[in-house]
Every structure is written in C-alpha cells, then in structure tokens.
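[1] whatever this is, show me its structure:
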Amino acid sequence: MSSLAVPVQPLEPDGQVTSLPVRTQARSVELAAAQQAAADLLVALGVDLSGESMAETPARMVRAYDELLTPRDFDLRTFPNDEGYEQLVIEREIPFRSLCEHHFLPFVGAAYVCYLPGERILGLSKLARVLELFAHRPQVQERLTQQVANWLNEHLQPKGVGVVLVAEHLCMTLRGARATGSTTVTSALHGLLLNDARAREEFFTLAGIHH
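    Okay, the predicted model is just below:
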C-alpha cells in the first residue's frame, strides 16, 4: 500500500508560469474487507453493534480512516520572481491532521511554513497542499516536519526553508499519560534559515512562534 505522491514532469525554464503535477499513487484499498475487520475489532473489544445507531459504525470508521490516508492531487504552480523579492514568505497556522503510526490515533495542529525565494515564487495555497501530501499517511511528527521541508527545498530550490509544526497527539492526551492540553513542537530548516541566525530569528518572530 502506498500513499506517496510524485511529480510527473519537470519545471519549465525560468520566466514562465509553471505547473508541476503531483499525483497520488493508488493505494490498495479493500473497503469491504476493512469494514469486516473493523466490525471484528469492535466486537472483540466488547462493543455491541446490534443497535440501530451502531450498525453502520464499522463502515463509518473505514471511510474516516480512508479519508485520513488519502491526500488530494494538486499542481505545484510557480512563477518567476520578476521583482527579485528577497524577503521571507510565511504561511502561518495552516491546520493539519495526521495519524500517529504507533496507535493510529489522530494528531492535529498547525503548521508554520516559510521559504526565502530564489528564482521562483510559489502559489501560496500549495504550501498547505504539500503539508497535506505528507500528513495523509501514518506518521510521526518529526518525520512529517522534515518531509515537508525537504520536499519544498528540492522542488522549489529556494534560498531557505523553515517548517514548524505544533500539534496535539490524542495518543498522549486521551490515553497513556493523559496529558490534556500538551502540544509537541518540531522544526526543520534548510539553507539560510538553518545557517543564518538572523533569518532564523526573523522567521520565528514573524510567525509568532515565540508566543
């Protein structure tokens, strides 16, 4: 089973609006088998499925997980940086949700994504699309953060990239430690955002992460 999405054509030469299609590779999904497995799991846990309100619960569970594991296709549109913009571009508080691969419970939060343009600038909605691309699969937050930063650094070729994720993990707040209200913060940096302390501090300050 795979939920990877991959670019299928290279970017065009500079000076043009370009579009890089990112298409999700099909996962092998057997909904009927998954629904039966969900029903078996609930029954094994002592859940009574005989009532009318619970009869469709296994099917709803399967549809919910299938949605959480399926990112949407998108086109990575970039534009020439005609004005030579050399300051940070920051998208704050992008909501995301993913599945903890250890307990298969959701973790939800907000992302702060930044890049320092090189020769190309990016359609802003695509920052959220790239985040969704990697969030819609079994994950750990550390890997998710790094994957988003690496992908943008590779495909946009900016002068710097910064990604910070702040998330609540239900596997920690609903069970186990039951640390209600706790959040996990992870970061990944490339280029000037990694190597230049002033650029890094500007990102954190403008994104409001210190707060």
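[2] switch to C-alpha atoms for all contacts and neighbour counts from now on
    Will do.
[3] list the buried residues for the host helix or strand of V113?
    Assigned by DSSP states H and E, V113 belongs to strand 106-116. Within strand 106-116, the residues scored as buried using 16 or more other Cα atoms under 10 Å are 106-116.
[4] ok, of those, which one's closest to L133?
    Nearest to L133 among those: A111, at 13.4 Å, using Cα to Cα.
[5] the helices in the chain, which residues?
    In the chain, the helices defined using DSSP state H lie at 31-44, 57-68, 125-135, 141-156, 170-173, 192-195, 197-207.
[6] what's the closest non-adjacent residue to H136?
    Spatially, and ignoring its direct neighbours in sequence, H136 is nearest to L69 (4.5 Å; Cα to Cα, 6 or more residues apart in numbering).
[7] now the second one, please; I'll put the structures next to each other:
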Amino acid sequence: MSAENTKVLFEKIIDSTGEDLQRPGLLDTPMRAAKAFEFLTSGYTQTLEEVVNDALFPSDSNDMIIVKDIELFSMCEHHMLPFIGKAHVAYIPQGKVLGLSKVARIIDMFARRLQIQEQLTTQIATTIQEVTNASGVGVIIEAKHLCMMMRGVEKQNSTMKTSSMLGSFRANPSTRSEFLSLLK
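    You can find the predicted model right below:
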C-alpha cells in the first residue's frame, strides 16, 4: 500500500475522533502518520537474503556467541500499539559465524511487522538457526507493551519476557545456564 493510500485512511481515523483536519496542527498529520506507519511495518518489504547480504564468515569457533541488549520496537498485532524492549541472542557456531550487525537486522526485520512478542522471539531464533546452522540458539526478549500500559489494565511497570531455546540450548541445561548467567 502506498503512503498516499494510507494517508487517506489516517484522515478517516482522525476525522472519526471529531477533530478538525484543517486545524493547523493536523494539516500534515495524516501523511506524517502514513510515513511513520510505513517505516514501522517496513519488515514486510525486506527479505532474509537482503538482510544477511552474504555476511556469513568461516570460523573455527564453537564457543557461545552472545549479543545482548539489542533495542527493539514492534507493534502489537492485537491493538496496533507499540511494544519496546531489548533482545538477547546467543548461538553456538558450527563452521560459520554471522556478521554482528546482521543479528540486529534480523531482529528489526521481524519486529517491524504487526507482531506478538512470543512469535517474534521464535522467528528470530529459528531464522538465526537456519542461517548459521548453529548447534544451538537462544533468544530472550524483554519488553514493555503499551497495550497494557495505556489501555486495559493500565499497568505501567509490567515487563514481558519470552525465550526460545533451540538445539543445544534446549537439550543441554548447562548450555542454557551459561547463556542465562552471562546475561546478568
């Protein structure tokens, strides 16, 4: 959908509130909102091949690699309100490692879609497993959900944590424990 089509939809939404679209503060809001929404859902236009861009490198390392505190934002598919937090990703390579920035780019590709945190966590883990052929992958996401903070139960300090453990992170408790202890 084009930004121009989305602009018309935002005009309808704003109009439905009873606001005056000709009010100076709102004149450009529908297009600004359309462009923002286009960015917030830009993950739909990306492919994994574009994101990884051949940034897989040969490596003899078979020790755990952890990238932690990767900021993320997404939009709850139930209320279309943001959730904001951080992801921690670990994997144990088998012959190749993924370029460091590509971990964050994979997270962004999936996060910039209408999403639930549980699925986002699984998508990231599964994708890193597929791309690297790692012997194990662990992903933990901690996020605050504006759908819980701004509406419904209105709980300002709640945080949701989700995890996905694949391969040796699921099968081997000591691998999982090492990952969790290194996050502290």
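[8] mind checking the TM-score on these two?
    The TM-score (TM-score structural alignment, normalised by the length of the second structure) is 0.93; 178 aligned residues with a Cα RMSD of 1.2 Å.
[9] quick one on the thing from earlier: want to throw the helices of the first structure into a markdown table with distance to R23 of the first structure and mean neighbour count?
    Below are those laid out as a markdown table (distance: least, Cα to Cα, whole Å; neighbours: other Cα atoms under 10 Å):
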| stretch | distance to R23 of the first structure | mean neighbour count |
| --- | --- | --- |
| helix 31-44 | 22 | 14 |
| helix 57-68 | 16 | 16 |
| helix 125-135 | 10 | 21 |
| helix 141-156 | 14 | 19 |
| helix 170-173 | 30 | 19 |
| helix 192-195 | 29 | 17 |
| helix 197-207 | 30 | 16 |
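[10] Q157 of the first structure touches G118, doesn't it?
    Yes. Counting by Cα atoms under 8 Å, Q157 of the first structure does reach G118; the two are 6.7 Å apart.
[11] so what does S53 of the first structure match up with in the second structure?
    Counting by TM-score structural alignment, S53 of the first structure corresponds to G25 in the second structure.
[12] then A207 of the first structure?
    Match for A207 of the first structure (TM-score structural alignment): L183.
[13] swap in G160 of the first structure?
    So G160 of the first structure corresponds to G136, using TM-score structural alignment.
[14] please apply the same query to Y115 of the first structure.
    In the second structure, Y115 of the first structure lands on Y91 (TM-score structural alignment).
[15] for stretch 136-144 of the second structure, the distance to its chain's centre please.
    Distance, stretch centre to chain centre, for stretch 136-144 of the second structure: 10 Å (Cα atoms, centre = their mean, to the nearest Å).
[16] an error on my part: the question was meant for stretch 107-123 of the second structure.
    That offset, for stretch 107-123 of the second structure, works out to 4 Å (Cα atoms, centre = their mean).
[17] check stretch 148-160 of the second structure too.
    19 Å.
[18] kindly report the same for stretch 152-166 of the first structure.
    On Cα atoms, centre = their mean, the centre of stretch 152-166 of the first structure falls 13 Å from that of its chain.
[19] I'd guessed the match of A207 of the first structure sits against K68; true?
    Yes. Assessed by Cα under 8 Å, L183 of the second structure is found in contact with K68 at 7.3 Å.
[20] anything in contact with each of the two?
    Any residue near both L183 of the second structure and K68 by Cα atoms under 8 Å, 6 or more residues apart in numbering counts here, and that gives H88.
[21] quick one: the most centrally placed residue in the second structure and G138 of the second structure, what's the gap?
    Centroid-nearest residue in the second structure: A111, 2.6 Å away (criterion: Cα atoms, centre = their mean). Separation of A111 of the second structure from G138 of the second structure (Cα to Cα, to the nearest Å) stands at 17 Å.
[22] with N5 of the second structure instead?
    Relative to G138 of the second structure, N5 of the second structure is positioned 40 Å away (criterion: Cα to Cα).
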